[in-house]
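Undergrad: Generate coordinates for the sequence data below:
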Amino acid sequence: MKRILVNGKIFTGDKFFSAMEITDDKVSWLGDNQGARLRNADEVVDLKGRLTLPSFWDIHTHPLWIAETIGSVACTPPNVASIKEMIAALKKSPQVGKKDAWIEGWGYDESKLAEGRTPTIDDLDQVSKTQPVYVLRSDCHSCVVNSVALKLAGITKETPDPFGGMIGHFKNGDPNGVMIENGATKLIKAVKEKDTFENVVKKTMKLTTHYRARGIGVISDMISLMAPYDYGEIYSEAARRGLAQEVYLYYSIDEIKRLQLTTLPQPSHPQVHAAGIKLFMDGTISNQTARVKKPYKNSEGTGFAINTVEDLKFAYEFAKKNDCQIAIHAMGDASIQLILDTYGDLAPWLTDRPSIRIEHATLLSDKLLKEFTAAKMNFAFVTQIIFLYAEYAAYQKNLEEKRLKECYPLASLLKSGVTTALSSDAPATAWIKPDDVFASLTAAVTRIGANGEDLNHKEAIDLLAALQLYTKAAAKMVKTDKTATLSVGQSADIIVLSQDLFTTNPVKWQETTIEKMYLRGAEIKN
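TA: Next up, the predicted model:
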């Protein structure tokens, strides 16, 4: 099939054109409206002057978590600003009163709640004392639950802290419902997540509409699991049934080791790719669990480590053998330094993409960046300016001015020459639409926070650079023939915007909607 798009402002990633031809799934011609009239087509689409771009790539996100939040209560700004409002919102959940149903919410950040504290079982028991209540924190590492959920999980004052997490307690020793970091949250998820494979696939199918609304055509699931169901097969079955987005998977190293796997699981659909393995070196800045070199402001704590140097060495051998990437969660400068010290002098085993992706890469001083530039290993940074935009109050509370200015230093990252891309880590931030690309673009270009804070304007980048971090640069992070541009011969992955970002004030970019979307040449209906 041939389709001609005319009367547009088509930005290929490098140049502007007014017309484009799509043949089947590829861009087959670029030119002007006059040239388009000379070409035969099965369909002509009038873009009506709209800005047209390559579709976005969100290469660090958690799509199955997003699928879960689609049916749960948003407990995040601007909807919820206090524990009182959180309780009221959860009471309106459609699950209230349903036998055996969990009342679920997501997105709280104690620094953004009027009470200035984390909710506890005393608060969530006001929602229900007969149904389990579960609210995922904005970082998606921690959660808070009510007394019913604690009982179902078998958690008492005698329950020891699990590996990679901590169980919160009242002063009398009783558990307070706060589950800190992934290791503790898993104790709750183990009793909560008893869905069938069929139901999980049906939830996954909802992602097409979710990502279509955000202009996202490629996604990476950054904590892919094998149990209770292999994520590769969940996405593969969803793709067979019509999931439009292309998917890259990074399997948890804890799963790899627990199951004693020697090879990376391989999905059964060509739209789904096993890209690598995922490690966690620390937690989050907002929760003071990221591993930092100097104590947090007004604290003696420096965060804590999760995976170890031995895990890094294991990952290195596994990744070399399987010709795959290592992706490592590291927010604190101590964790980032440890990765550099462990891998920096080693030879890369991949040449067509980074061997090692450092995810988040929050605290990066000029000195540390220079060390990465000089490293033998081909590192890359996948970072999230949306965190600083949405959670500035928590960062300001935990970091003094010097380190605040070193957070998500986009201009410095680009100057360093180390491959860098932007992403969302959705739903892991305290924002109602954490994977709204236009929010990230706004923050990257203006360096102004959600409440008008200065996010260090010296690290601002221009719109072209910001767009490339969600397209061309993002495509360089994975094994693909795609360039995330609208060049002739490339996949026709296209979005048509409601307004022109190049002429619209950045403060209005978040009002942008996706008017049309094409993936592999096929229109994705809203």
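Undergrad: going forward, measure contacts between C-alpha atoms and count neighbours the same way
TA: OK.
Undergrad: first to last residue in stretch 20-39, what's the distance?
TA: Length of stretch 20-39, first residue to last, Cα to Cα, to the nearest Å: 10 Å.
Undergrad: What residues sit buried inside it?
TA: By 16 or more other Cα atoms under 10 Å, the buried positions in stretch 20-39 come out as 20-23, 25-30, 33, 36.
Undergrad: So what touches it?
TA: Contact with stretch 20-39 is made by 1-7, 10, 17-19, 486-492, 519-522, as judged by Cα atoms under 8 Å, 6 or more residues apart in numbering.
Undergrad: Max pairwise distance over the buried residues of stretch 20-39: which two?
TA: Spanning the widest gap among the buried residues of stretch 20-39 are 25 and 33, at 21.2 Å by Cα to Cα.
Undergrad: One more, please, to line up against the first structure:
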Amino acid sequence: MPHSEPTRIFLNARVFTGTGEDDWAAAFRVTAGRFDRVGATAEVMADRPDDCEIVDLGGATVLPGLLDVHSHPAFLAALADSTLCFPPAVTSLRGLVEHLRGNSGIGQGPDVWIEGFGYDESAYPERRGPTADDLDQVSPDQPVFVRRCDGHSAAANHRALELAGITAATPDPPGARFGRDAAGRPDGRLIESAATAAVARVVPPRSSADRAQDLAGLDCHFLSRGIVGVADLWATMVPEPLATFRAAEDRGLSVQCALYYPWPEIVAAGLQEIGADQRAGRMQIAGAKLFLDGAYSNRTAWTERPYPGSCDHGLRTASDADLHAAVAWARRNRLQVAIHAMGDAAISHVLDLFADVEPWLTGMPSIRIEHATLFSPAMLDRLTAGRMRFGVVSHAIFLYAEIDAYRDNLDTEQFAIAYPLRSFFEQVGDAALASDVPATAWADADNVFLSVQAAVSRRAHDGTDIGQPQAVTVPQALLLYTGRARTLAPLQDVGLIAPGYEGSFVILDRDVFTVPVADIAATRVVQTWLAGRLAYDAEASTPTGS
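TA: This next block holds a predicted model:
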């Protein structure tokens, strides 16, 4: 980024530096886009240049720029024409159908797709997700395709199934399945990613230029939340991801983006080698992503014990051969491997395969465990005792938003070890909180302060206790979005207010460290500064330009 901004000293602030739970400063200086002094006012003001600009922050609370290290910008861009169906706006099948009827494509012709995203049947009074019959009520003549909130599963109407060529004779894809009625005919349910992809691949794609513009349009979304760096764990939701993200950067996408490609697509592309130029810059390829299981919310996470009231242990969705091949490719290309593993059986299997393997990266984990839901103390001991440097990405927003599903799908012992955030903070050096947006069953899932409130209170949206013993403090939760999160992805010099780091920080409308816990989620970002430049000002409600 250009650094034509003057040297600025920011003082009269409560500055959480991100270097530790009790590390604070009163002032800092930014020169040529980087912090070069941080500390007491007198220290920062000493020997200041004559042309230095002084900014009095009036006692405001300042944080390092926030990092969302498991997000899906490409997915958000792909949803540009979709109707969003998240709770709390949609809470029933009837409401879902009505919501989809408001899509701008309704009545535009038989070849125009009606797309939606974000349904969560776990709290619907009908206690089930949509079928082809339900979605035919949106339109029987146009294809209708709506993805579940987790992004893995979906539903399609009969017209969409027809266009995708899915019939009673179509076999289930590996690691997934098509829902079927009693006669074996497909009923519109697309369970897990490979089944969803069977319909998604026939949806007419937008052009690369359109997707680049869609991505650039997300800049205000991230900056308004104080987010200056994201890891996209499904970057291939746009065509030619690196080129498209870099084109979006040219069009104004200013936050850093680390891109992870799904392993099957890496294989399909011929296991291409990744050059140093592709691993550098504000938009860079960061690694490979594998799905080892599904999600707890629809009983597809791979579990040690069967789900309550059933003999079902969920789905295993990747082979050992795939896992070993991905690690070998990543080692050769100096990239990470990110493994989606929610269930305890899935996480244990990752540890069995790789805990004693020599890591290949320095300064960051070679293998990331994504979502990390059921993690027992014994599993944590195994993770920290081995040779491999693992990273753990977990969530507070999942239990907060999807409490009904977790209440149904976890027994008492499992619930006690679900999302053990305090244990992650205390025992895992490379640990982070993240949003998984938009694959989270809540409309404002990447509001970091909602996630912080859920992590500190350990209460769901309805007040349910979601594990008080695993609550963290506000400083700890924010470290999992800043100083601790910075090692989880190759984002460059962000996450700390410290000399040498990029001058990216956020100014809040209140002191998030002292407000009542119930008010944390109401915290708003007043300004976001990116590499020494005012990038977002809430009064203007838009990025300020480069």
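Undergrad: sorry, back to before: could I get the buried residues of stretch 20-39 of structure 1 as TSV with secondary structure and distance to residue 149 of structure 1?
TA: Shown next, in TSV, are these (DSSP: H, G, I helix; E, B strand; the rest coil; distance: Cα to Cα, whole Å):
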residue	secondary structure	distance to residue 149 of structure 1
20	strand	55
21	strand	55
22	strand	53
23	strand	54
25	coil	48
26	strand	50
27	strand	52
28	strand	56
29	strand	58
30	strand	58
33	helix	62
36	helix	62
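Undergrad: just so I have it, where are all the strands in the stretch 351-500 of structure 2?
TA: Secondary structure of the stretch 351-500 of structure 2 by DSSP state E, counting those that start in this stretch: the strands cover 367-370, 390-394, 431-433.
Undergrad: element containing the counterpart of residue 194 of structure 2 in structure 1, please.
TA: Here residue 194 of structure 2 is matched to residue 183 in structure 1, going by TM-score structural alignment. When elements are assigned from DSSP states H and E, residue 183 of structure 1 belongs to helix 181-192.
Undergrad: Past that helix, which element shows up next along the chain?
TA: Note on helix 181-192 of structure 1: by DSSP H and E, the next helix or strand toward the C-terminus is helix 197-205.
Undergrad: give me the stretch of structure 2 that that following helix matches.
TA: With TM-score structural alignment applied, helix 197-205 of structure 1 matches the range 208-216 in structure 2.
Undergrad: Residue in structure 1 paired with residue 293 of structure 2?
TA: In structure 1, residue 293 of structure 2 lands on residue 282 (TM-score structural alignment).
Undergrad: how close does that match sit to residue 304 of structure 1?
TA: To residue 304 of structure 1, residue 282 of structure 1 is 6 Å away according to Cα to Cα.
Undergrad: go on, residue 294 of structure 1?
TA: Distance of residue 294 of structure 1 to residue 304 of structure 1, computed by Cα to Cα: 12 Å.
Undergrad: now residue 30 of structure 1
TA: Going from residue 30 of structure 1 to residue 304 of structure 1 by Cα to Cα gives 53 Å.
Undergrad: how about the strands in the stretch 151-300 of structure 1?
TA: In the stretch 151-300 of structure 1, the strands defined using DSSP E, counting those that start in this stretch lie at 166-169, 175-180, 216-224, 246-252, 272-280.
Undergrad: was I right about residue 237 of structure 2 contacting residue 151?
TA: No. Using Cα atoms under 8 Å, residue 237 of structure 2 makes no contact with residue 151, being 11.2 Å away.
Undergrad: picking up where we left off before, show me how to select, in ChimeraX, the buried members of the contacts of stretch 20-39 of structure 1.
TA: With 16+ other Cα under 10 Å as the criterion, this ChimeraX line picks the buried residues out of the contacts of stretch 20-39 of structure 1:
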select :2,3,4,5,6,7,10,17,18,19,486,487,488,490,491,492,519,520,521,522
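Undergrad: Just to be sure, which of the contacts of stretch 20-39 of structure 1 are found in strands?
TA: For those, the ones inside strands are 2-6, 10, 17, 19, 519, 522, with DSSP state E as the criterion.
Undergrad: could these go into TSV alongside distance to residue 512 of structure 1?
TA: Below are these laid out as TSV (distance: Cα to Cα, whole Å):
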residue	distance to residue 512 of structure 1
2	28
3	25
4	24
5	20
6	21
10	16
17	21
19	22
519	19
522	22
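Undergrad: center of structure 1, which residue is that?
TA: Nearest to the geometric centre of structure 1 sits residue 425, at 1.7 Å (Cα atoms, centre = their mean).
Undergrad: which ones are touching it?
TA: With contacts defined as Cα under 8 Å, 6+ apart, residue 425 of structure 1 is in contact with 60-62, 384, 434-435.
Undergrad: who wins for most neighbours among those residues?
TA: Most neighbours among the contacts of residue 425 of structure 1, by other Cα atoms under 10 Å: residue 60, with 27 neighbours.
Undergrad: In terms of helices and strands, where is the equivalent of that one over in structure 2?
TA: Counting by TM-score structural alignment, residue 60 of structure 1 lines up with residue 70 in structure 2. Take DSSP H and E as the rule and residue 70 of structure 2 turns out to sit in strand 66-71.
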